[in-house]
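>>> coordinates only, sequence not included:
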């Protein structure tokens, strides 16, 4: 089945904003591609970004909460967050646990704290699907996650 296409989101002017990309580092080359897409999207909007690395997708919500608290206390700048990682189905139920629990907690965290947030954790069946989605010149899911965070950042600023 072909992936649906959609119109690109309008470019957000986020000059002076700073976003934190939290990656669950498991598949190095895939994560590098996701990060490249996200960094490029932030740069195109005038925002800066930094990458914080944790071991896997389950640690991402915990890291974002820690970073959010640091930003709230003034110890770190963060206007929004992006979660990046790759979860590929294996032979056990671990895939379901990681996929469902990381997504559930990320949405709860973003909603509870009204975060400008984008979720770019790929949940796929195989490596070919992951490669197609991670590559900035093909699926650009890292860039999509950054653009989602930028759209929510713009919405927060307009409120």
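The structure has been received and is ready for your questions. Keep in mind that this is a model prediction, so the values were computed, not measured.
>>> only C-alpha atoms from now on, for both contacts and neighbour counts.
Noted.
>>> for the host helix or strand of residue 43, which residues meet the burial criterion?
Taking DSSP states H and E as the definition, residue 43 sits inside helix 28-45. Within helix 28-45, the residues scored as buried using 16 or more other CA atoms under 10 Å are 30-42, 45.
>>> just stretch 104-119 next, same as before
106-107, 109-110, 115-119.
>>> can you put the residues you listed in JSON lines and add distance to residue 158 and secondary structure?
Formatted as JSON lines, the buried residues of stretch 104-119 follow (distance: CA to CA, whole Å; DSSP: H, G, I helix; E, B strand; the rest coil):
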{"residue": "106", "distance to residue 158": "23", "secondary structure": "helix"}
{"residue": "107", "distance to residue 158": "22", "secondary structure": "helix"}
{"residue": "109", "distance to residue 158": "21", "secondary structure": "helix"}
{"residue": "110", "distance to residue 158": "18", "secondary structure": "helix"}
{"residue": "115", "distance to residue 158": "14", "secondary structure": "coil"}
{"residue": "116", "distance to residue 158": "13", "secondary structure": "coil"}
{"residue": "117", "distance to residue 158": "16", "secondary structure": "strand"}
{"residue": "118", "distance to residue 158": "18", "secondary structure": "strand"}
{"residue": "119", "distance to residue 158": "22", "secondary structure": "strand"}
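>>> use this one as the comparison:
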């Protein structure tokens, strides 16, 4: 089904474990704050709705999406969090800056996840324009923050299942 016809945040066909046993870090880019604040609200509310305790959710702002990697690395190096949710928004401009930032963030977050063997969730919008970002930050296509939170819960549960 085409994205334009679908709410991407519909989790009715999936089982979501309780978030109660886990602790989460949310790293939020301050750049494109209108969008990232909406992503944050979606993530936070989804964690709470699925049983996370407010005291088990730590939030840290970083200047932009590029700094999400450093933020996630610092958190995992200095805390015992079970999963990190990284939220940002990069909107295509007239230069190749968009490509460099998106690639660096995606690769950087993957590397941090591997380095610590912990879930580091990519909740970064990479859109062509502001309207696409709005549509994916609580608009007609749902909220990528919700998706990131559900992914964090599921991955934290998987990691706990595989612990020995």
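Sure, I can see it. In this text the structure is predicted, and so the values were computed from the model without any measurement.
>>> TM value for the aligned chains?
After superposition, the two chains reach a TM-score (TM-score structural alignment, normalised by the length of structure 1) of 0.89; 154 aligned residues with a CA RMSD of 1.9 Å.
>>> one step back: can you tell me what part of structure 2 the helix holding residue 43 of structure 1 aligns to?
Residue correspondence for helix 28-45 of structure 1 in structure 2, counting by TM-score structural alignment: residues 33-50.
>>> who's in contact with the helix or strand encompassing residue 153 of structure 2?
Assigned by DSSP H and E, residue 153 of structure 2 belongs to helix 144-162. For helix 144-162 of structure 2, the external contacting residues (CA atoms under 8 Å, 6 or more residues apart in numbering) are 8-9, 16-19, 22, 24, 38-47, 82-85, 87, 118-125, 136-138.
>>> ok, now how distant is residue 50 of structure 1 from residue 71 of structure 1?
13 Å (CA to CA, to the nearest Å).
>>> if you could redo that for residue 61 of structure 1, that was the one I meant.
15 Å.
>>> if you count surrounding residues, which of these two has more?
Taking neighbours as other CA atoms under 10 Å, residue 61 of structure 1 and residue 71 compare with residue 61 leading, 22 against 15.
>>> quick check: closest non-adjacent residue to the more buried one.
residue 106 (5.5 Å; CA to CA, 6 or more residues apart in numbering).
>>> check residue 41 of structure 2 too.
Nearest one to residue 41 of structure 2, counting by CA to CA, 6+ apart, is residue 145 at 7.3 Å.
>>> for that neighbour, grab the count of nearby residues.
Neighbours around residue 145 of structure 2, by other CA under 10 Å: 33.
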